[in-house]
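Visitor: sequence below, structure please.
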Amino acid sequence: MVFWINVPVIILALILGFFLVPNSRDSQKRPLDLFGSLLSIGALLSILYAIIEAPNAGWTSTETLGIGALGVLLTLAFIKWERTTEHPMLPISLFSKMGFTMGLVAISLAFFVMFSFMFTQMLHFQLVRGHTALAAAIRFIPLPLGLMPAAANSDKLVAKFGNNNVVALGLALVCAGMLLFTTVEVGTEYFRIALTFFILGLGMGLTMAPSTTLVMDSIPEDKAGVGSATNDASREVGGALGIAIGGSVLNQI
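Guide: Next up, the predicted model:
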């Protein structure tokens, strides 16, 4: 029932978006790329399923290798289809733009780390340290305390140092936070864990907004919908892979 709290937030976002978000429209009317959509869904499902089930079925089992290979083949088929179809869901030519590609890579990496880290650390707080779900969630507060001010002020840093440098700094902070976290043990005091959360939050905040700007600034205005959708998809794919791989590794241990 707790997830019902999202419903009024989504309704409010839809209403505000209708009135506040400017319209953008492709200069050409394009039909839905249904086959491309099915290929992308099949590829992602196959790869995620293979990763999640690998600890149980075995990483070198016929099931894992077969489904994983299917995911790779579907990915290649998706790329080929998008290159050749008249109305692609995702124009592959956009990836020739360095800002577009690097922005998506940075966002995917950031969400991969954040989701895998939050998933495994939540289990650590509850199953190892014996905290309740609420107490475990409260201990994550240092992460948004670092993320929100960093994201809110990232535009000022971008104006002074450029998108590329700010994104690089953000990813470096994420890396530093994860390296610091490798020193955490069962008996480590919470202050050190909170410091790790805060550093990760700073890195995430400095990575997300400038990376999105890199993506959106690299494409024509009439492709804003494609750019925005691809940007969001990269977050979801990075997060999904983070949870799948993090969970599989944890299960293996």
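
Visitor: for the rest of this, base every contact and every neighbour count on C-alpha atoms.
Guide: Noted.

Visitor: so what's the gap between whichever helix or strand Ala244 is part of and the chain middle?
Guide: Per DSSP states H and E, Ala244 falls inside helix 224-252. Chain-centre distance of helix 224-252: 4 Å, with Cα atoms, centre = their mean, to the nearest Å.

Visitor: now the other sequence, so there's something to compare against:
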Amino acid sequence: MDNPPEQHTGHPRRWQILSVLLVSLLVVVLDNTVLNVALKTIQEELEATQNEIVWAINSYTLVFAALLFTWGVLGDRYGRKKILVIGLVLFGLASALSAFATDPMQLIIARGLMGIGGASVLPVTLAIITVVFPPHERGKAIGLWAASVGGAVALGPLLGGFLLEHFWWGSVFLINVPIVAIGVIGILLLVPESSNPNPGRLDPLGLLMSITGLLLLVYGIQHGGDSQDWLSLGVSGAIIGGLAILILFLWLEIRSDHPSLDISLFGIRSFSASLTTVSLTFAAMTGSLLFLAFYMQLVRGYSPLQAGAFTLPVAVGQLLAAPRSAKMVERFGARKVIGFGLVLAGSVFASFVFLQPDTPAWILLVTWFFLGFGLGNVIAPATTRMTLAVPPEKAGAGSAVQNTVRQVAAALGVAVLSSVVAIAYTNTIRDAPGITELPQA
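Guide: The predicted structure is shown next:
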């Protein structure tokens, strides 16, 4: 199926289409962080062990990261609208199963199913934006997409805290169902179908290798962060095995006449440089949000809702900066805008070492607003540069690559920061009576 003819002048309903895509995007990305403040409650209600609650988190992110690339490739081949609807329906059904889980194993399985469905949304929505918007408007549209991703990551703890304050623990999952229903209806009514007109033969071996390699790599990263034992056979073996399979996958793709991944993308300087920038930024952002959840609840003693509220300035900063970044790039150039954002966000990250239990709340709010503002000036223009470097017919695979690397980087950021926090926490309270276990953030 050819891409719609409106790809040069823009689809006449492109802004309505973008609104529907952002609704679908928000509900899936929120789920990556909404559990940050709900873990203790869920663990108590389901009488879950520490290991079971960790798997309830990791089953989602593990499958999510492993399938991003595959969903993007399938969207290019079989139709992005079709794949998006299938993924959202599965995500919504699995959310309902998660909400009414009666034991930890049910929750772990349901969360894994959520990850399978949710993984379709990031690469496919970005690919559809590339198709329905003309080149001169893509920067603004992608800026809104990037702002939604970053904002949803930051808003997750706030939403989770609010729901736990007023409803039962299952509400953090059940809230997804009506939003998914609205998104699916909007997609069916507004979004045009699109795909690569010349997809070539399917590369099942390549897709299987990418899934296996990513599963092992992300599992190793997550397990290393949870256990704080990066040299154990289970952790190092999974990471090395995953990297080996992914390297073999890249080697085979170079020699394939019908590759799932166009290796030449990495030879495009703007694509590879922006990919590196976004990956490092996401690793720092997701890791810092874990640190902030730990700091607000365990150091300052705030409730889940109060702790979640303190992430709001991060989201506000991103929502203000990202949509406007396209105009800033036109005026100053992408390098200067991204460089400014990196310096600003990096300064805030560095300031975390000065946090004290009694640091005034207004300082935290202002500081974290600037963090969001800096991130908005990095993620949006860098994502735009990557997307514009990819031919529209390969938009799904191109966006899948950047989202996959971004998700792996996010997992690494959480794992490394959780290890650092665990060591610092243990050193601080090792002599305190009655404390025998580190609460998981």
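
Visitor: tell me how they score on TM after superposing.
Guide: Superposed pair, TM-score by TM-score structural alignment, normalised by the length of the first structure: 0.89. Supporting alignment: 253 aligned residues with a Cα RMSD of 2.2 Å.

Visitor: average offset of the helix holding Ala244 of the first structure relative to the second structure?
Guide: Once fitted to the second structure, helix 224-252 of the first structure is off its aligned match by 2.2 Å on average (mean Cα distance after the TM-score superposition for the first structure).

Visitor: pull out the buried residues from that helix.
Guide: 224, 226-227, 230-232, 234-248 (16 or more other Cα atoms under 10 Å).

Visitor: so where is it in the second structure?
Guide: Mapping helix 224-252 of the first structure onto the second structure (TM-score structural alignment) gives residues 395-423.

Visitor: over to stretch 59-69 of the first structure?
Guide: Using TM-score structural alignment, stretch 59-69 of the first structure pairs with 230-240 in the second structure.

Visitor: what does Phe198 of the first structure correspond to in the second structure?
Guide: Aligned partner of Phe198 of the first structure by TM-score structural alignment: Phe369.

Visitor: revised request: answer the last question for Ala159 of the first structure.
Guide: Using TM-score structural alignment, Ala159 of the first structure lines up with Glu330 in the second structure.

Visitor: now do the same contact list for that match.
Guide: By Cα atoms under 8 Å, 6 or more residues apart in numbering, the contact set of Glu330 of the second structure is empty.

Visitor: distance of it from His136 of the second structure?
Guide: Going from Glu330 of the second structure to His136 of the second structure by Cα to Cα, to the nearest Å gives 11 Å.

Visitor: again with Leu205 of the second structure
Guide: Taken as Cα to Cα, the span from Leu205 of the second structure to His136 of the second structure is 38 Å.

Visitor: that older thread, give me the element the match of Ala159 of the first structure is part of.
Guide: According to DSSP H and E, Glu330 of the second structure maps onto helix 325-332.

Visitor: what are the buried residues along that helix?
Guide: Neighbour counts using 16+ other Cα under 10 Å place 325-326, 328-329 of helix 325-332 of the second structure among the buried residues.

Visitor: okay, these in JSON lines with distance to Ser59 of the second structure next?
Guide: Formatted as JSON lines, those follow (distance: Cα to Cα, whole Å):
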{"residue": "Ser325", "distance to Ser59 of the second structure": "35"}
{"residue": "Ala326", "distance to Ser59 of the second structure": "36"}
{"residue": "Met328", "distance to Ser59 of the second structure": "39"}
{"residue": "Val329", "distance to Ser59 of the second structure": "38"}
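
Visitor: one step back: in the match of stretch 59-69 of the first structure, which residues are buried?
Guide: 230, 235-239.

Visitor: so how far is that stretch off the chain centroid?
Guide: 24 Å.

Visitor: try stretch 249-258 of the second structure
Guide: Its chain's C-alpha centre lies 27 Å from the corresponding centre of stretch 249-258 of the second structure when counted by Cα atoms, centre = their mean.

Visitor: buried set for it?
Guide: Neighbour count says stretch 249-258 of the second structure has 249-250, 253 buried, by 16+ other Cα under 10 Å.

Visitor: including distance to Gly151 of the second structure and secondary structure, could those residues go into a markdown table?
Guide: Converted to a markdown table, these look like this (distance: Cα to Cα, whole Å; DSSP: H, G, I helix; E, B strand; the rest coil):
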| residue | distance to Gly151 of the second structure | secondary structure |
| --- | --- | --- |
| Phe249 | 33 | helix |
| Leu250 | 33 | helix |
| Glu253 | 35 | helix |
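
Visitor: which one of the residues you listed sits closest to Leu93 of the second structure?
Guide: Distance to Leu93 of the second structure, by Cα to Cα, is smallest for Phe249 among these, at 32.7 Å.

Visitor: what do we get in the second structure for Ile79 of the first structure?
Guide: In the second structure, Ile79 of the first structure lines up with Leu250, judged by TM-score structural alignment.

Visitor: for the closest residue to its match other than its chain neighbours, give its distance to Ser210 of the second structure.
Guide: In space, and not counting its chain neighbours, Leu250 of the second structure is closest to Ile263: 7.5 Å by Cα to Cα, 6 or more residues apart in numbering. Using Cα to Cα, Ile263 of the second structure is found at 14 Å from Ser210 of the second structure.

Visitor: more crowded one of those two?
Guide: When neighbours are counted by other Cα atoms under 10 Å, Ile263 of the second structure and Ser210 differ, and Ser210 comes out ahead with 25 against 13.

Visitor: contacts only, for the more buried one.
Guide: 66, 69-70, 245-246, 249 are the contacts of Ser210 of the second structure under Cα under 8 Å, 6+ apart.

Visitor: the first structure: which residue goes with that one?
Guide: Taking TM-score structural alignment, the alignment pairs Ser210 of the second structure with Ser40 from the first structure.

Visitor: the stretch 251-400 of the second structure: helices as residue ranges?
Guide: Assigned by DSSP state H, counting those that start in this stretch, the helices in the stretch 251-400 of the second structure fall at 269-294, 304-309, 312-321, 325-332, 334-351, 361-388, 395-429.
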